Every structure is written in structure tokens, then in C-alpha cells.
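> Next input, structure requested:
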Amino acid sequence: MVQDTTLEHDIYLFHEGNLRYSHRLLGAHPDTRNGEKGIRFTVWAPHAVQVSVVGMFNDWDGRENPMEKINDNGIWIAFIPGLEKGTIYKYEILTAHGHLQLKADPYAISSELRPDTASVVYPLDNYSWGDDEWMKQRKAKNPYESPMSIYELHLGSWKNIEPEVFYNYRDYADMVIPYVKDLGYTHIELLPLTEHPFDRSWGYQATGYYSVTSRYGTPDDFKYFVDQCHKYGIGVILDWVPGHFCKDAHGLRRFDGEALYEYANPSKAEKTQWGTLTFDFARNEVQSFLISNAIYWLKEYHLDGLRVDAVASMLYLDFGKEDGDWELNEYGGRENLEAVSFIKKMNEAIFEETPDVLMMAEESTSWPLVSAPTYIGGLGFNYKWNMGWMNDMLKYMEMDPVHRKYHHNLITFSLFYAFSENFVLPISHDEVVHGKKSLLNKMPGDYWQKFANLRAFLAYMYAHPGKKLMFMGGEFGQFDEWKDLEDLDWELLDYDSHASILDYTKQLHQLYQDMPALWELDHKEEGFMWIDANNYEQSIISFVRNSRTSNDQLVVVCNFTPEVYHDYRVGVPKHGSYKEIFSSDAEHFGGSGQTNGLPLESVPSPWQGQDQHITMTIPPLGVSFLKRTSVSKEENHEK
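Okay, the predicted model is just below:
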């Protein structure tokens, strides 16, 4: 019988699905009993007949340290004196079927380096953080009206010592952070760092949800990485995968001999296309496990946000399944009502505990109100990846320019829904791997045109409403698709074209940071106005980006063909002098130099729905950013 009332209350909340810090109850924690220091082990295994803690300390003999079952709902506890940080352990579980199985701790803070699979005792209270100023500023910041440009990063293939041999988190901090800071990114997004057995799953098929992967070091090493990011003014977002987990024998699958973390119904449990299992979102203890896990990463590691992977796979019962392999919900629909309820509950809990973080959904369907609060019927995220924009734009950019006029809607359609969610525009790892080609190599044309297309695409991306995300390698024009077992082709920077793209990325970020019109009203309709969306014959579009201050207004003109147009008229909303402040076709970026060096004076003659127009040169495969710098001669004369 449990005597500690706090422990009793935590156990009650855990079984109710409302324990938000269940990692403090379960797992391995330093403790003192009767004056002796040791480790308290706690595990949930309701179907088990017997559970023991085993490790080198007892020669992996389950008879030495049996656990006590302290309630009818399957909480087991053992205190083992003399154990300390670094102890390697597993749980030996005798199932109701008479089988003995060894399982890693679902709440382990650290794990052995693969291929070994045991858990490691690792107290979390030894790191001294130095990011107080960052955390204070984060609370006061409005992310919706701030620049956000995210560098998506897979540590092991950004740079490694040799294939499958990696640097430490601290080494990566010293290499990655100055590079990302110099380029002007505001955030780093890391592919999942939860412990996973197979390198090539990239962390998306995990076994240790509370364990930062030991491939790159210890939990304190990773804290150092985050701490240093914050020191340099860079936020850290972690990919997080609450939808499914891998089937490896030491992991969560049939943890106590029965379906426990996964659905018991195979039609709901099996993710056949990935060979994984779906969490049972209806089970209270699983809710405590997952909600606590999200809060754990945000709180313990000072992360600035989570990007939630494969949300659509959680929302739909038929996701990735053939007819007959799934069952309708109680109302005859295909929505997983339990997952919907869980997602809302999860986001409510996260924003109550950490109100200033980012919760980003990778949701690939048209599910409504993904980034809206739950109290108005939303899922409760504050951002959604704009997969529609990504698919349309990549399809368009891969076309030979001669065909683009027949698919003009691909570059304009996104503006019909751009303000229905708080969007991030993502060019992620999924788009540059497994035969999809790199971003640069998707571009058609000869060598020069590939780079020109890439520059134009990036410029349009940064001019389009929504926050930005780019996978590593895109910033310098990686030619090969992402090779997850090798590091990036850094030697390309010895070539002028690639060095120029890197400089272009840096200068584009500088423009982005300096111009509130490119981010201040990202999620509001008044932040965007078409000038001409319909010139499909020449594949030219033009539009205005607005900020809260009218003087910061930008005119953007994009040409997606290799033709140059001189004396091209563009409608402008106000009369005055317009200066081209940025051109993707500038010679120092590797362009052809068809720029507008002199101020462009507006003419008080209506054009394209505007009261004024200017006449300019439109560069080939180029994007021009124009800013009104002074009133027109006519306006001065009137004054």
C-alpha cells in the first residue's frame, strides 16, 4: 500500500490521463531510503505477472531485484541501494503467457549506444543553464508578427567523422550554430532525437521517447547544444513523433505481453506502410505518457517548439490503408475521434505549461482549423506546414518554363487559402531524398538556368506569406539528393555558383529580416495584395506585401521564364519613386545583371487595377523587390 500522499495523487492522475509530468513518477530516479542512497525504479505493466530490474549490477538475474506491484492498475516499484548515475538496466517481465522478456524503460532518460539497447540511469538536474535572457525575451515575443526562417537539420549527415560515426552535440554546437547564425536563420529544426535503433529511420521510428539519442552524446551534451543556440539568438524546434512507434523487441510493442501502448485492435494499431504501431490514444496512461513527453522536451531541454510529425496519420483511420483494412468510427466516418480528442488535450496542456512555445503540425490534408485554438473548434496548434504550397510550387518549378503558362494556377492558388491557417512554407528533407532529386537538381534548364530558377524560387518563397523552412544543403545548392549516411557536399562551396547561392541565401535573409512587410502581417489578408496574378502568357506575377506601416510596403515582381522584358509596365499602389532594393538576377549572385539601377518614377496613369504604374526591366528567371523611397515629382509639384 502506498503511504506517500503525493505519490498516491500522481499515480491517480497518471491513470486518469492527466499527469503532465509522469516522467518524474515513472522511470529511474535517485532516491534515499532508510539513509541509503540508490535508485527508485517505477514502471507501468498491468498485464505482467512479475517484473524485475536487471543489469550488470545483478548479473541480469531477475531473481535478485523483483519489483513490488503497488496498485491494481499495474504500477511496479523497486528501490535498489548503491546504484547511481550510469547504471545500465532493463526490466525483466514475466507475461501472463509465461514468457520472459527484456524491455528498455519507456521513461529512460538515456540509453546505450546502438546496437545495444539497455536503458541508462541519468539524473537531469546537473546542468546549469545560461539562457535566462533568451527565455525572458521569448515570453515577450509575438511569433506571428516576427521573422521566422527555419533551418531543418539532420545532425548525423550535416557533417560526420565518417559514415555512422558522429560528432558530439557539443561539437555540432561549435560547428552548426555560427554557420546558421551567419546565414540569418532564426531557428534550427532538428530531425527526431528520441532514441531509435535504426539510423536510416532518421529518428522517426523510436524506442526511447524520453531518451535523447546517445549517437551524439549525453542529455547534458544536448542541453549544451540548445543553450548555445539560445546564446546566439537561435531558437530550437524538435521533430516529435506521437503518432506511431517501431516494433523492435526491446521497445514499447506488447510491453507487458499484451497490447499496452498500442491499440489492441490490429486494424487501428498497424501502420502497414511504415511497419510501425499506432499509440492507443484512448488509453489514459498513454495520454499521460505522450503529453508528459512533449512537456518534458520543452521544459527539460528548453526547446522553443515541437514540429509534430504525420498528424494526418493520427487523424484518419484509413491513412495509408486499403479498403477493408480499417473500420469506420462510431458515427460512420473515417476520423479517429480518440486521436482528435487527444491532440486537443495535448495542445491545451502544452500551452498551459509552456505558453510561449511553437507547436507545428505537419498535416497534409485540408483538415480545418489545425492552427486555431481548441475553444473555437481547432486542433490547438499554432502553426501548420503548408504542404499544398510546397507540392504546387515544386511541381511548377520542375517544369520547363515553356510549359509553365499552362499551369499558372500552381503559383497563385495558395493565395486563396494562405490566411486560413498560420502557415509555415516547408521545403523539408522529404522533398530531397529517395529519388526526388535535390532542390537545385529539380530545376530545369542548363547549368545557369538551374541556379537562376533556384534563386527565383527562393525569392518567391520569402516574398510569399508564411514563415519559412529549408532543409540543409538547399542553402548552397546541393546537387545530389540528401544522402542520409554521408555528410553534405561541402566541397561544392569551392565553386563560384554554389558560393554565390550561399551568399544569396544570406542576403535574402538580410532582406527578410530588414523588411517587416515580409513577415509582420504573414497571417492576415491585409498583408498581401495582388497587382497582377493573371499574366500566364509570360509567367509573370506581381503583388504587394504590406506591414503595419505603409512606408514599409514592398512591390514584388516575379518572372518564371528565361525571357527578358524591357519597358514592362507594373501597376503600383502609390505614386512616388521606387527603388529596386533586391534582385535575384544581380551579377554578384551569378545572375545576368538585368537589374533596375535607377529609381523608377511612377506615372499617374492607371494600370493593373492600380492608380499608378512604373516601367521597369523584368529579369530572366528573376524576382525584383521594389520599395517606395520618395514621393513622385508630380506629388512634390502639387505640394
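
> Please make it C-alpha for all contacts and neighbour counts, starting now.
Fine.

> can I assume residue 154 is in contact with residue 188?
No. The criterion here is C-alpha atoms under 8 Å, and residue 154 misses it with residue 188 at 10.2 Å.

> Show me which of those two is the more surrounded one.
Comparing residue 154 with residue 188 by other C-alpha atoms under 10 Å, the one with more neighbours is residue 188, at 26 against 20.

> any idea which helix or strand carries the nearest residue to residue 158 once chain neighbours are set aside?
The shortest distance from residue 158 to any residue other than its chain neighbours is 5.1 Å, reached at residue 487 (C-alpha to C-alpha, 6 or more residues apart in numbering). Assigned by DSSP states H and E, residue 487 belongs to neither a helix nor a strand.

> got a list of what residue 487 touches?
Taking C-alpha atoms under 8 Å, 6 or more residues apart in numbering as the criterion, residue 487 is in contact with 156-160, 163.

> Tell me the most packed of those, by neighbour count.
Going by other C-alpha under 10 Å, residue 156 tops the contacts of residue 487 with 26 neighbours.

> check which helix or strand covers it.
Element membership for residue 156 (DSSP H and E) is helix 155-158.

> Residue 7 too?
Using DSSP H and E, residue 7 maps to helix 5-16.

> for residue 115, what are its contacts?
Shown in contact with residue 115 (C-alpha under 8 Å, 6+ apart): residue 197.

> Same question for residue 614.
Going by C-alpha under 8 Å, 6+ apart, the list of residues near residue 614 reads 569-572, 600-603.

> Roughly how far does the residue nearest to it when sequence neighbours are not counted sit from residue 596?
Once flanking residues are discounted, residue 614 sits nearest to residue 602: 4.7 Å by C-alpha to C-alpha, 6+ apart. With distances taken as C-alpha to C-alpha, to the nearest Å, residue 602 is found 14 Å from residue 596.

> Of these two, which one has the most company?
A side-by-side neighbour count of residue 602 and residue 596, using other C-alpha under 10 Å, places residue 602 first with 25 against 20.

> Would you do the same for the sequence below? I want to compare the two.
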Amino acid sequence: MAKRKTTTSTAETEQPVQPINPDQPVPSETMPDTASTYSNNGVYSRFTDFDIYLFRAGKHHKLYEKFGSHVVEHEGVIGTYFAVWAPSARYISVIGNFNGWDKGSHPLNVRWDSSGIWEVFIPNIGRGETYKYFIVHESGRELEKGDPYAHWWEISPQTACKVWDTYYEWQDQDWMAERKNKNALNAPFSVYEVHLASWRRDPSNPERELSYGEIADALVPYVQDMGFTHVEFMPVMQYPYAPSWGYQITGYYAPSSRFGTPQDFMRLVERLHQAGIGVLLDWVPSHFPGDAHGLYEFDGSHLYEHPDMRKGYHPDWKSYIFNYSRPEVRSFLISNALFWLDRFHADGLRVDAVASMLYLDYSRNAGEWEPNMFGGRENLEAISLFKEINEAVYLHFPDVQTVAEESTAFPGVSRPVYTGGLGFGMKWMMGWMNDTLAYFERDPAFRKFHQDNLTFSTVYAFTENFMLPLSHDEVVYGKQSLVGKMPGDEWQRFANLRLLFSYMFTHSGSKLLFMGGEFGQTSEWKFDASLDWHLLEFAPHKGVAACVKALNALYRNEPAMYERSFTADGFEWIDTSDRENTVITYIRKGNRPEDTLLVVLNMTPIPRSNYRIGAPSAGTYQEIFNSDSSEYYGSGIGNPDPIQSEESPWHGRSQSIRVNIPPLAAVVLKTV
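Model (predicted):
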């Protein structure tokens, strides 16, 4: 009997019949084995009574093993089992190419247990069959819906699903065995954020998006060469509307068909893993679109969305909000989070728009929202859901990370649930991003008046496990590209960008950089066009790319940069008071004193010679990084020779050193 190759289970499938790869249930330690056939009044079913109990309690973690379409052998016949949740329906049938889209030929049977689940086994149809559900609401309203649990969909503008599976012979065992060390909070975590449709396109036909395989051929060696530890994909789940960038999802259990099959996407993940690169997926439990074939009014009622539009409609995105108080919806979302970690070997989830879920008054005026039972504005159901999701994720996959895009001061986002936190592994440091970009956009002549904006981040930097993001949101809608934000002539703009990246990489916290920024993309990001890769033919852009590559190497090779990245004992200011020269100095510390790094930032285009700095300790200091290197399109000013500390007190320290500080540059020194 064939076995599924996966790190999360090795359960045998039900009598696999070639050439179809059956997508069979994978038992977990907390659920009964479902390899047998269960009966619903004589109808083939994959649901046990325990499944129904967990589903209705909001505690089912693997609904993808039950709902959707599954190719099985039943009573000696190969066919497909369909199951869908639609409690307000009075009639449901499967329609597709196999029956000429006949709404009356293949009805589903509603379960006897009032769960609202409908199911049917249809013989002699299998993998690749196109289908939808025809649903008649109690009122007589007729709908045609895609399967919420489908693994593959037609390419937009077509809206039907295809019977498919998530079977794959994984070959990433070495990565999976080691990733607990790669994803740890005391390990380097440098993320390259990628939008699949626009990272790179066919050079001979710029209108054509690359497939998952073609992306893998180019992306894997590029990320490996640049030295990023992880890739984060903007939403890969099935989305029909390209301008949504993937954030308006209709198929939560399917990777986008516009780039290939689910197995093609698995191969992309596998190849990244084989190259030693982790994979984070953008996940969107905050809202979904109102497309006629999607989740909205799925069975004619407000099934997935909250029926009160003060809680169920998002005014910013013109989309609908899940009903976080409904147990079956909670099971849907928890299962979905685990699905991508289980079946696609994702190494973490970056959860989108967390703040919009936490607060009932998010983007709403007075009178447009209803307080919670205690009179507050917190969404208690969403808060409890986040806690349950994170507990489930770290229970089943303790070696992954969840990352919250959360922009408020909500306490304990990245603290354990047992201490009262939400349970995320990390949180985006939006305050750092806003303050830093505002500072760097200023003319260097005026930065001395705003130095506190840059140094304020450490006041709260260790209240959470922060990730420093320079994401896609900062290079769209008229905000300009990163290099476009920088002041000065061409040389100064690129020097400022290298300085910005140097400050980011030497600051406490993990890192995230959106594609294009690493080589100084000059135009704003366009979701429907390739990055301007030809810019790498020019020295300024080539220099920025070389600088980012060097920063990734520095980050990965120096323990002081990551071992204590989330604790205050890993960072110490030397001096932030030299406003006139606009020079900032600080220390990064690892677990060993000899790993300590001294960081010097010159925020002006004026070089400083023999600049005295209080030294962390006595010794000989060597320059190990300089963003002004001529290799990076800099002026080449630096400290090529070792620097011996002197017994001359400075900055409150007994030892000091004299260094040459290049213009608009960062210098990192270490004792040798």
C-alpha cells in the first residue's frame, strides 16, 4: 500500500487505485482513525460523530480531510466523495462537465444529525473533473458556488473547481528535520517578500506570468545568492481579481491556479527548502470578497460572514468579514491555517490585517460599530480565535512561526497565550517602519532636529518579538520606491538607501524586505509588471544589491546580530546626543563578549575623520562592514587598518577609539 510522504503523518491511504492519487484522510493523535468507511443512513461518509462534534464546537483542526472532493474507492468502484456545509439549503447537487451541468442529476444528501453537512459519493469521476455546487436556499433562491475546500480551481475568469488532491512525494526531509533551528527566535531571520505575478515575467512576453516551476528556476538561486533566510509569498491562495494582489481570496484551500497545480507549488516550496530557505505564506483570515461563486452568502444565508454588517462588512476593502463567533467558521479558519503548514510544508504564516480583526471600531465612525459585552471596542471573538489558532499551530507544528501584521499598541501580540498574549511568534514593528522612513525622507541638513524619531524605537523594541518590515505597502499608491523616497542627488539617494538597509539589519529584530528594494528599484511596484531587472546593469543598483548581500552575510555570520534580537540585553546605545554631526553609535551583543559589534551611523553627507567613540571594551577593532565601500557604489572612505583602543574615557566608557566615518554610511567594527 502506498504511503503519503509527509513530515506530519504517515497514514496509509485507502486502497489507492492508479492512475489516480487518492487524497485520503491523515489521522492525528487527537482524532480517531478515519481510514474506514462511515455511514450516514447508508450514504458513504468521511465524517465520524467525533468529527461532527469538533466541527460544531469550533475545535476541528483538519476539516480538509473531510470536506471538499476526495477520490476514493467505495464498494469496488472509484469515484469522488463530495461534502459541503450549507445548513440553510433545501437542495444541493453537484454540477459539472461530467453531467452536462445538469442541476437535477446528482443531488447531495443532508446528514441526519442537523450539522448542515451535505454529502454524496459519485462513481466513475475522478481527478481533474470540473464542478460546482448548485444550491437552493430555503427561500427558493438559486446559487452556483465553488467548493470552499477545493484544492484546485479554474483560471479566472472561469470560476469552477476541479477535483484534485494534495498528494506529493516530498523530498525536503533534511530541511524539515533541521528547521526548528532555522526558525528559532535566536536564529537569523531575514525575509524576502515576493509577489509571484510580478517578481519576474517572461522576458520575451512581458504579459505572461511565469509558472511555479519557472519561478523556482529563477527565484531559488537568486534568494540563495542574496543570502535571505526565508521567502514570504504574498497570498498564493486562489484569488480571481489580480489588482487585489491576492488579498481577496475565494479558494482558501487551493494555491492559485494561474501559476500551476498544487503539486507545482509544492515543488517550489520543496526547492526552496532544498536550498536551505524557509517559506512563509501570507494568510488572510480578516476578510473575503463578495464574488458570486465564493463564500459570500454561500448557501443563501450569511453563512461565513457575520450577519450584522457592523461586524460583517469591511468599508476599506469593500469585502466581508468572517463570523468569528460561529464555531463552524472558526473550525474552517483553524483548519485552513494548519492546512498550509501540513500539506504544503510552509514554515510559517504572516497573518494579514490583524488590527482590523482586533477592534470593532476599525475604520468605522461613531455609530457604525457596536461595543462588546463589556462596553469596549475589542473584538473578543477574534481575540479568542487568534489564541486558538496560535495554540493549534504551535501544538501541531512547534518548529514554525506565526507573524502578525499588527499596527496598534495591543498588548502581548507575540507573547504566549498562557501569559495572556495572543500567541504569535513575531509582530511587525510598524512604528519603527513609519519613524525610520519619515527620518530618511528628510534632508540630511535637518535630521539633527529629528534624531529622537530614529532612536525612539528602542523605548518599546523589546515589548514584543518585532520584525522590521519594509514591505510592499511602502512602495505603492504614490509613496514612491524606497530609493525614490531618499533625498539628494543620485549618489546621495543610493548612499541613503544603503544606510537605511544597514540601520535596519543592525537594529534588533528580524527583517523583511519587499522585492525590488534590494537593488534599488526606481519605480513604484506594479502588480501586473515585472520588476526592472535591467537596472542591475547599472553601478548604483548593482552596488545596492551587493550591499544587501553583504548585510545578509553579516547578519547570518555574526551571532551578536541575532542571538539576543528580541531582548534588551542584546542592544545598547553608546551615544545618540551628537546632533550637530548627526552621528549615532550603538552596540549589538551576542551570548559571548567577544562577539560584540560596534555600529556607527553617519546620517549626513559629510565624512568625519578621527571621530572618537567610547569603546565597549579594550582591544583591537577591525572594520567588518562599511556601506560606503566602493564595491557598493560608495566613496571608499573607511578604516582598512586595525584600530587599537586607547585608555581615554569617552561616552562614559574607560576605552575609546578613533574612526573615519564615511558620508551617509554605516560602519560595523569588531574586536580581533
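
> circling back to that earlier point, what range in the second structure matches the helix holding residue 156 of the first structure?
The aligned range for helix 155-158 of the first structure in the second structure is 196-199, by TM-score structural alignment.

> Just checking the distance from stretch 98-106 of the first structure to the centre of its chain.
Averaging C-alpha positions (C-alpha atoms, centre = their mean, to the nearest Å) puts stretch 98-106 of the first structure 33 Å from its chain's average.

> residues making contact with it?
27, 43, 89-95, 117-119, 207-210, 249-252, 255, 257.

> now do stretch 433-451 of the second structure
453-454, 468-470, 485-488, 496, 500, 576, 579-582, 603-605.

> Any of these buried? List them.
453-454, 468-470, 485-488, 496, 500, 579, 581-582, 603-605 (16 or more other C-alpha atoms under 10 Å).

> and residue 62 of the second structure, how many neighbours?
25.

> Show me what it aligns to in the first structure.
In the first structure, residue 62 of the second structure lines up with residue 21, judged by TM-score structural alignment.

> Strands of the stretch 401-550 of the first structure, residue ranges please.
Listed from the start of the chain, the stretch 401-550 of the first structure has strands (DSSP state E, counting those that start in this stretch) covering 423-427, 467-471, 528-535, 540-545.

> and the first one, which stretch of the second structure?
The alignment of strand 423-427 of the first structure onto the second structure (TM-score structural alignment) spans residues 466-470.

> quick one: contacts of the matching stretch?
426-430, 432-433, 504, 509-514, 566.

> Go again with 10 Å.
Contact with stretch 466-470 of the second structure is made by 189-193, 403-405, 413-414, 425-434, 437, 460-461, 482, 501, 504-505, 507-515, 517, 565-566, as judged by C-alpha atoms under 10 Å, 6 or more residues apart in numbering.

> which of these count as buried?
189-193, 403-405, 413-414, 425-433, 437, 461, 482, 501, 504-505, 507-515, 517, 565-566.

> Leaving out sequence neighbours, find the closest residue to residue 456 of the first structure.
residue 622 (5.2 Å).

> The counterpart of residue 335 of the second structure in the first structure: how many residues sit nearby?
Taking TM-score structural alignment for the superposition, residue 335 of the second structure sits opposite residue 292 in the first structure. Burial of residue 292 of the first structure is recorded as 25 neighbouring residues (other C-alpha under 10 Å).

> Quick check, residue 292 of the first structure in contact with residue 242.
No. Counting by C-alpha atoms under 10 Å, residue 292 of the first structure stays clear of residue 242, with 11.4 Å between them.

> how much space between the aligned partner of residue 258 of the second structure in the first structure and residue 485 of the first structure?
By TM-score structural alignment, residue 258 of the second structure lines up with residue 215 in the first structure. Separation of residue 215 of the first structure from residue 485 of the first structure (C-alpha to C-alpha) stands at 13 Å.

> In terms of neighbours, single out the busier of those two.
Between residue 215 of the first structure and residue 485, counted using other C-alpha under 10 Å, residue 215 has the larger neighbour count: 22 against 16.

> My reading is that the more buried one lies in a strand. Confirm?
No. Per DSSP: H, G, I helix; E, B strand; the rest coil, residue 215 of the first structure lies outside any strand segment and is helix.

> Identify the residues contacting it.
Contacts of residue 215 of the first structure by C-alpha under 10 Å, 6+ apart are 111-114, 155-156, 164-169, 193, 195-196, 199.

> Buried ones among those?
Neighbour-count burial (16+ other C-alpha under 10 Å) applied to the contacts of residue 215 of the first structure gives 111-113, 155-156, 166-169, 193, 195-196.

> returning to that earlier point: please flag which of the buried ones among the contacts of stretch 433-451 of the second structure sit within helices.
In this view, those that belong to helices under DSSP state H are 453-454, 485, 496, 500.
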